[in-house]
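> next input, structure requested:
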Amino acid sequence: MAQIINLRMARKARTRDAAQQQAQASRARHGRTKSERDAAEAETARLDRVVDGAKRERPEDGSN
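Purely as a prediction, here's the structure:
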């Protein structure tokens, strides 16, 4: 025989699990120290400069 489950309890457990996953993501995103945030922002800015420096310029006259 199949095991009988209470659908209300299963639904609430599924909702709790989803809420815990979202809370964990929020803690990872917002639960950083100021120095960690500044370091991440500096790294992003550095990567942007590297990418911008590697772009090739197109000729002005329109020929390929």
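> switch to C-alpha atoms for all contacts and neighbour counts from now on
Fine.
> please enumerate the helices of this structure.
7-30, 34-54 (DSSP state H).
> tell me which of those helices sits nearest to M1.
Closest to M1 of the helices of the chain, according to CA to CA: helix 7-30, at 17.4 Å.
> middle-most residue in the protein, spatially?
Central residue of the chain (CA atoms, centre = their mean): R29, 7.6 Å from the mean position.
> sequence B follows; please return its structure for comparison with A:
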Amino acid sequence: MLQVSIFQTLQNNLRGVDFSLLLVDVMAIAEEVDSQLAQAMTSYVAESKLDMLPVHA
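Purely as a prediction, here's the structure:
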């Protein structure tokens, strides 16, 4: 959702944006969002695997 919002905002402001200055920053933001999503998914999968383990009291 964050990436969609960022790119929608850029699209809505194409006339006032200097992409020669902005492109590197947008790519860095996209990479960070992807990294955080990957970390969240890794944690989710790890937690799901723990939930599937038998409980011994």
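> one step back: columns distance to M1 of structure 1 on top of the helices of structure 1, output as a markdown table?
Shown next, in a markdown table, are those (distance: least, CA to CA, whole Å):
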| stretch | distance to M1 of structure 1 |
| --- | --- |
| helix 7-30 | 17 |
| helix 34-54 | 54 |
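> show me what M27 of structure 2 lines up with in structure 1.
When structure 1 is aligned by TM-score structural alignment, the residue opposite M27 of structure 2 is R11.
> its match - how many residues pack around it?
11 (other CA atoms under 10 Å).
> over to Q24 of structure 1?
Neighbour count of Q24 of structure 1, defined by other CA under 10 Å: 13.
> please say which position in structure 2 it maps to.
Checking TM-score structural alignment: Q24 of structure 1 goes with A40.
> buried residues in stretch 8-19 of structure 2?
Neighbour-count burial for stretch 8-19 of structure 2 flags L10 (criterion: 16 or more other CA atoms under 10 Å).
> what's next to that stretch, contact-wise?
For stretch 8-19 of structure 2, contacts defined as CA atoms under 8 Å, 6 or more residues apart in numbering pick out no residues.
> if we use 10 Å, what do you get?
Residues outside stretch 8-19 of structure 2 that contact it (CA atoms under 10 Å, 6 or more residues apart in numbering) are L2, Q3, V4, S5, I6, F7, L22, L23, D25, V26.
> and the second one, how close does it get to D25 of structure 2?
In this case it means Q3 of structure 2. From Q3 of structure 2 over to D25 of structure 2 the distance is 13 Å, taken as CA to CA, to the nearest Å.
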